[in-house]
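Asks: this one's sequence-less:
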């Protein structure tokens, strides 16, 4: 191959490497505006407080939690560029199918980083009777960033209405997929007050008294780093009613995690996407860069070699000057 052709091909590969890294990858590494997903968690032997007038006590049962997340296309189209608006509904049921609680939220977040964006009427509504409460979210909301790093991230919690540090713990294997494990711990925190019958919190009488609502949670995330998607998740929740900092009744104590079927479905859905993003962001542009540099260098050296050979041949063929 002629030296100019080698140099030209090398330059083409350098440009291609830059386009793949800085144009193609950012186009691919974005969450969808039309998100439509269901995730399922379960807990065995959870403790919940029965509000049945005949009971009014702590009872043990298995729980099933369904999170439905859908993109709000209209709100996303009206949002700032690169911002997605998703709505989430969480329904908690017992194994008999009775709905124990349901909450709804709307959150705006960056399509690439997954960080909350303050716009678009973001809210949280804990139950049907209570109205929506506007919130200004921060940190990660639904997922981790594309290209998740081995460092801590701030994760938003709708109960404490604040972020908690999700600390990187280790890189591990989850059914053949490489994932990063993060842990976010919320110590027991008073998140509000309510009235409760005195008898259920160990006080005399049945007249309602004001008690504190305390909440604690330890979240563990297993995150696929190329996509930032949570492949598995565990929530160790503990909510109580307190008086003067002393637990008097447990309202929720549950060890929730994605079902085995949910984890398998997540791996099946994101395994190929993760591999593609990893190649586009890493190996493909790197190989194109290295090959491009080698071709340019080879073309330049070959060109100089030919010039040198040509010059030597010309001088040797000249007749000696006459004196």
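Replies: Received it, and whenever you're ready, just let me know what you need. Owing to the predicted nature of the structure, the values given are computational and were not obtained by experimental measurement.

Asks: Please make it C-alpha for all contacts and neighbour counts, starting now.
Replies: OK.

Asks: May I ask you to name the longest strand in the protein?
Replies: Determined from DSSP state E, the single longest strand within the chain is strand 177-197.

Asks: chain center to that strand, what's the gap?
Replies: Using C-alpha atoms, centre = their mean, to the nearest Å, the mean C-alpha position of strand 177-197 is found 17 Å from that of the whole chain.

Asks: ok, residues contacting it?
Replies: Outside strand 177-197, the residues that touch it by C-alpha atoms under 8 Å, 6 or more residues apart in numbering are 150, 152, 155, 159-160, 164-173, 205-225, 267, 271.

Asks: Just want the most central residue of this structure.
Replies: residue 143 (1.7 Å; C-alpha atoms, centre = their mean).

Asks: Wait, that one touches residue 232, no?
Replies: No - Residue 143 is beyond contact range of residue 232, at 11.6 Å (criterion: C-alpha atoms under 8 Å).

Asks: still on that earlier bit, for residue 61, see how far away the residue nearest to the centre of the chain is.
Replies: 30 Å (C-alpha to C-alpha, to the nearest Å).

Asks: In three-state terms, label residue 276 for me.
Replies: Classification of residue 276 using DSSP: H, G, I helix; E, B strand; the rest coil returns helix.

Asks: any idea how far it is from residue 284?
Replies: From residue 276 to residue 284 the distance is 10 Å (C-alpha to C-alpha).

Asks: before we go on, here's another structure to hold up against the first:
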């Protein structure tokens, strides 16, 4: 009698070896390459809160009014493909009740357009492709992948510079846990603006270059650990005008004790974070572990069947 391997044993052995090879490839090769900032984004986030702001029609500061900040991030896919970077165009509109009703960012209380270019793997800024402003830091619209329990440098567009955000434990957003980071900005001069002298206590001067000052004592971000997506953001900006060389503010341009993502925005950001995180977890953990375990079992069964073989009579 002689023994020959059955087709089933060879198939089981082959599949087992394939799965054993696939498992580390998914974890060490495929998953790191999946950690790339997307280029085809189209995401709108909305902050709401109350505060005071300077009403240009009445030339006075009004108080306890709703304030809405709408930010739309739109990926420039063509520029991203040409450069190999993530190129995002960012529109940010600050609205009062009057301007919000117009539904036109160009007629909002304040509207800015920015172009952000980042390395898709590290999230570091890349100075190319019409980037504006030329920003620095480790994070802005998102954090790097695999967020660590440490401080990060965060770019503040109003400040025109980076600030330090410190890790402050965890916090749940819509029932989903993320890392919490906080920071603040001391009152800082950010530029000048030509205004009538009487606005800043200089009635004898028709026009002056008043100093613009900015502070923020309530920055809080809750970030998904795996993807770096910001699931909730809270900010407390204060923008004022001072007479040239003065020590105190004369006009409050904008002051809010707290602008925060709306509940709808929070749910949307959490849903996106969950989906992206689950995909990365599957590539880096779930599928490799399952494939490795299945590969061991199938490979072992295949080896046993090959060793046993199938008895056949020896040829005469």
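Replies: That came through, no problem. On a predicted model such as this, the values are computed, not experimentally measured, just so you know.

Asks: in the longest helix along structure 2, what counts as buried?
Replies: Of all segments of type helix in structure 2, defined using DSSP state H, the longest is helix 287-308. Burial within helix 287-308 of structure 2, assessed by neighbour count using 16 or more other C-alpha atoms under 10 Å, is assigned to 287-289, 291-296, 298-303, 305-306.

Asks: For residue 87 of structure 2, which non-adjacent residue is closest in space?
Replies: Nearest non-adjacent residue to residue 87 of structure 2, counting by C-alpha to C-alpha, 6 or more residues apart in numbering: residue 117, 4.6 Å away.

Asks: so which helix or strand takes in that neighbour?
Replies: strand 110-118 (DSSP states H and E).

Asks: what stretch of structure 1 does that strand fall on?
Replies: Strand 110-118 of structure 2 corresponds to residues 101-109 of structure 1 when matched by TM-score structural alignment.

Asks: Report the mean deviation for that stretch after fitting onto structure 2.
Replies: Aligned to structure 2 and superposed, stretch 101-109 of structure 1 gives a mean residue distance of 0.6 Å (mean C-alpha distance after the TM-score superposition for structure 1).

Asks: now the helices: where do they sit in structure 1?
Replies: Listed in chain order, the helices found in structure 1 under DSSP H are 3-19, 25-28, 73-78, 260-278, 284-316.

Asks: wait, which of the ones you listed is closest to residue 46 of structure 1?
Replies: Among the helices of structure 1, the nearest to residue 46 of structure 1 by C-alpha to C-alpha is helix 260-278 (18.2 Å).

Asks: Average separation of that closest one from the aligned part of structure 2, please.
Replies: Helix 260-278 of structure 1 versus its aligned partner: 2.1 Å mean (mean C-alpha distance after the TM-score superposition for structure 1).

Asks: Point out the other helices and strands that that helix packs with.
Replies: strand 229-243 (3 or more C-alpha pairs under 8 Å, 6 or more residues apart in numbering; DSSP states H and E).

Asks: between the strand it packs on and helix 260-278, how big is the angle?
Replies: If you take axes from the mean of the first three to the mean of the last three C-alpha atoms, to 10 degrees, strand 229-243 of structure 1 sits at 130 degrees to helix 260-278.

Asks: Provide the contact partners of strand 229-243 of structure 1 at residue level.
Replies: Strand 229-243 of structure 1 has contacts (C-alpha under 8 Å, 6+ apart) with 143-144, 201, 211-224, 247-258, 263, 266-267.

Asks: So residue 59 of structure 1 sits against residue 52, correct?
Replies: No - assessed by C-alpha under 8 Å, residue 59 of structure 1 is found out of contact with residue 52, at 10.8 Å.

Asks: ok, those two, which is more surrounded?
Replies: Remark: of residue 59 of structure 1 and residue 52, residue 59 carries more neighbours, 15 against 8, as counted by other C-alpha atoms under 10 Å.

Asks: residues touching the aligned partner of the more buried one in structure 2, list them.
Replies: When structure 2 is aligned by TM-score structural alignment, residue 59 of structure 1 is paired with residue 62. Taking C-alpha under 8 Å, 6+ apart, we find residue 62 of structure 2 in contact with 52-55.

Asks: Of those residues, which ones are shared with structure 1?
Replies: Counting by both residues aligned by TM-score structural alignment, their matches' C-alpha atoms under 8 Å, structure 1 reproduces these contacts from the contacts of residue 62 of structure 2: 52-55.

Asks: Show me which of those are buried.
Replies: 52-55.

Asks: and of the residues you listed, the nearest to residue 83 of structure 2?
Replies: residue 53 (40.8 Å).

Asks: ok, residue 30 of structure 2 touching residue 283?
Replies: Yes - in this structure, residue 30 of structure 2 is within contact of residue 283 by C-alpha under 8 Å, at 7.1 Å.

Asks: Neighbour count: these two, which is higher?
Replies: Taking neighbours as other C-alpha under 10 Å, residue 30 of structure 2 and residue 283 compare with residue 283 leading, 22 against 15.

Asks: what do we get in structure 1 for the more buried one?
Replies: Taking TM-score structural alignment, residue 283 of structure 2 has residue 280 as its aligned residue in structure 1.

Asks: any idea how far that match lies from residue 5 of structure 1?
Replies: As for residue 280 of structure 1, its distance to residue 5 of structure 1 is 26 Å (criterion: C-alpha to C-alpha).
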